[in-house]
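Visitor: only the shape, not the letters, is given here:
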């Protein structure tokens, strides 16, 4: 079984679109095993739980306001349910119909994909220009995104799983995978589209990074 973990903190505005994209990826005709999608509701006080329920998606609840804990909780649940592969994205992100198939086709212990931004309308041209000058969406890149990460369950457990960090939990996991000798594929062929919103759900996350480019 393939497991997909999506942490969410008050994501009712974007969660439905994310889940629709993941459901499409899970229904890809080249997938020959079931896919279980799990939304980890982290201290949600909005309608995120209702949206997941309406769409038939399983949920778990955490209260830590901690994305590392949320990803860890989801991964542990899905591994316990028999997942051999874990795919991670975020509730403000859209994955492609080939997202899961391409991760598995890499035949690696872990796959680090790239992200593209949905719209730069809320940011100045300076932010976009600075971002694009620093970001290299090419094969062999070294970008790490919790919004586009796949990992074999065995390799994940060998590396110790996600640490309960409020930020950069994805970077720490990949570094631990490297230290454990995991074979990691860094590919730009399997990109996802993520929000460029200014309202951060995670301190030091992608939204805060974009805001920092305004004065960089």
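Guide: Yes, it's here. Worth saying up front: this structure is predicted, and the values here are computed from it rather than measured.

Visitor: for the rest of this, base every contact and every neighbour count on C-alpha atoms.
Guide: Fine.

Visitor: and the strands in this structure?
Guide: 2-8, 35-42, 58-62, 85-88, 93-94, 110-112, 115-117, 149-152, 184-186, 192-194 (DSSP state E).

Visitor: one more structure, for comparison:
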């Protein structure tokens, strides 16, 4: 049966896979256990050199809901875009994403799908939690939800950790996301920018207050990786693009986006200062310091009423007491050192 003649699927779950053989079986088991029948799972093997490709093929052979695609290594964004293209060929009405080392709650698809349809919005999301091993105990999924109407849902995307930047704790109407949004020339914060653009197109978001997505922490997970210079450039670029694309009809959202941008500068400077090899990032730190210094007295940046007090203090310390602030960062900010 070809994609053109296959039955339409209500939801397509897209899983980019690259050298994830150690965790992929657990991810696939959680997907197979979904208490929602009308979905397909598109596994996009992105040039894996371990057993991931074989695991994808085996899943497709043993369960008709799974589809295996293989491509030369092109990165997670290109893999997601390829998955979306196949989802459209499958006639999917909704899109969801899962990383190959993570797990869905068994009611993830059912709960978000019900909330989005009942609220008549093209977008739903839930909280996530983190785990190592074993997976966390599953709490019951809620029967209710809260609707974040525009621009509240955009505010939440920027500032509410429960909504978060990730693509993986959300359900999207298929027409809300385009392949160009996903493959946006960023290697870091690519999901934040894609979400911002999708949220701009949505009149609101249904928020389901439960940990529907389980994010695995391990040595190769994003929160434990080194800090490549491209990460600093991409994160700053994403924040700049967000700040420059707020619709004129939402001046309060512009204030919020300005605060988000300035907070990102301060955060990235702290990421550098906490490292033992901070001198290797002196060009990036210099550029960030110029931006932080220029914004200290700016009512849209350093004196923005939406800016948290702790960020104001950190910005001041970055500019006026850099040696002391570096010592503080090295002592108290332990991740990615």
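Guide: Received, thanks. Bear in mind the structure is a predicted one, so any value in this text is a computation, not a measurement.

Visitor: TM value for the aligned chains?
Guide: Remark: TM-score between the superposed chains equals 0.76 [TM-score structural alignment, normalised by the length of the first structure]; 188 aligned residues with a Cα RMSD of 2.7 Å.

Visitor: now render the strands of the first structure as a markdown table, adding distance to residue 50 of the first structure and mean neighbour count.
Guide: Output for the strands of the first structure, formatted as a markdown table (distance: least, Cα to Cα, whole Å; neighbours: other Cα atoms under 10 Å):
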| stretch | distance to residue 50 of the first structure | mean neighbour count |
| --- | --- | --- |
| strand 2-8 | 13 | 26 |
| strand 35-42 | 11 | 23 |
| strand 58-62 | 10 | 16 |
| strand 85-88 | 21 | 25 |
| strand 93-94 | 19 | 26 |
| strand 110-112 | 31 | 26 |
| strand 115-117 | 27 | 17 |
| strand 149-152 | 26 | 23 |
| strand 184-186 | 35 | 20 |
| strand 192-194 | 22 | 20 |
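
Visitor: could I get those as CSV with distance to residue 73 of the first structure?
Guide: Converted to CSV, the strands of the first structure look like this (distance: least, Cα to Cα, whole Å):
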stretch, distance to residue 73 of the first structure
strand 2-8, 9
strand 35-42, 8
strand 58-62, 8
strand 85-88, 12
strand 93-94, 20
strand 110-112, 19
strand 115-117, 24
strand 149-152, 15
strand 184-186, 23
strand 192-194, 23
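
Visitor: of these, which is nearest residue 210 of the first structure?
Guide: strand 115-117 (10.5 Å; Cα to Cα).

Visitor: now for residue 72 of the second structure, how many residues are close by?
Guide: Residue 72 of the second structure sits with 10 neighbouring residues when counted by other Cα atoms under 10 Å.

Visitor: what does it correspond to in the first structure?
Guide: Under the alignment by TM-score structural alignment, residue 72 of the second structure pairs with residue 63 in the first structure.

Visitor: rewinding a little: of the strands of the first structure, which is nearest residue 213 of the first structure?
Guide: strand 115-117 (14.4 Å).

Visitor: quick one: the closest one to the second structure mean distance?
Guide: On superposition with the second structure, the mean distance recorded for strand 115-117 of the first structure (mean Cα distance after the TM-score superposition for the first structure) is 1.5 Å.

Visitor: residue range for that strand in the second structure?
Guide: With TM-score structural alignment as the criterion, strand 115-117 of the first structure aligns to 128-130.

Visitor: not counting its neighbours along the chain, what's nearest the match of residue 72 of the second structure?
Guide: residue 43 (4.6 Å; Cα to Cα, 6 or more residues apart in numbering).

Visitor: that neighbour and residue 120 of the first structure, how far apart?
Guide: 29 Å (Cα to Cα, to the nearest Å).

Visitor: tell me how far residue 211 of the second structure lies from residue 90 of the second structure.
Guide: Taking Cα to Cα, one finds residue 211 of the second structure at 29 Å from residue 90 of the second structure.

Visitor: kindly report the same for residue 234 of the second structure.
Guide: 33 Å.

Visitor: which of these two has more neighbours?
Guide: residue 90 (22 against 17).

Visitor: quick one: map that one onto the first structure.
Guide: By TM-score structural alignment, residue 90 of the second structure lines up with residue 81.

Visitor: tally of neighbours for the alignment partner in the first structure of residue 21 of the second structure?
Guide: Under the alignment (TM-score structural alignment), residue 21 of the second structure pairs with residue 12 of the first structure. By other Cα under 10 Å, the residues close to residue 12 of the first structure number 20.

Visitor: I figured residue 12 of the first structure was touching residue 48, is that so?
Guide: Yes. The pair residue 12 of the first structure and residue 48 qualifies as a contact (Cα atoms under 8 Å) at a distance of 4.6 Å.

Visitor: list the buried residues of the helix ranked longest in the first structure.
Guide: Using DSSP state H to define each element, the first structure has its longest helix at helix 67-80. Neighbour-count burial for helix 67-80 of the first structure flags 67-75, 78-79 (criterion: 16 or more other Cα atoms under 10 Å).

Visitor: mean deviation, it versus the second structure?
Guide: Mean for helix 67-80 of the first structure is 1.0 Å (mean Cα distance after the TM-score superposition for the first structure).
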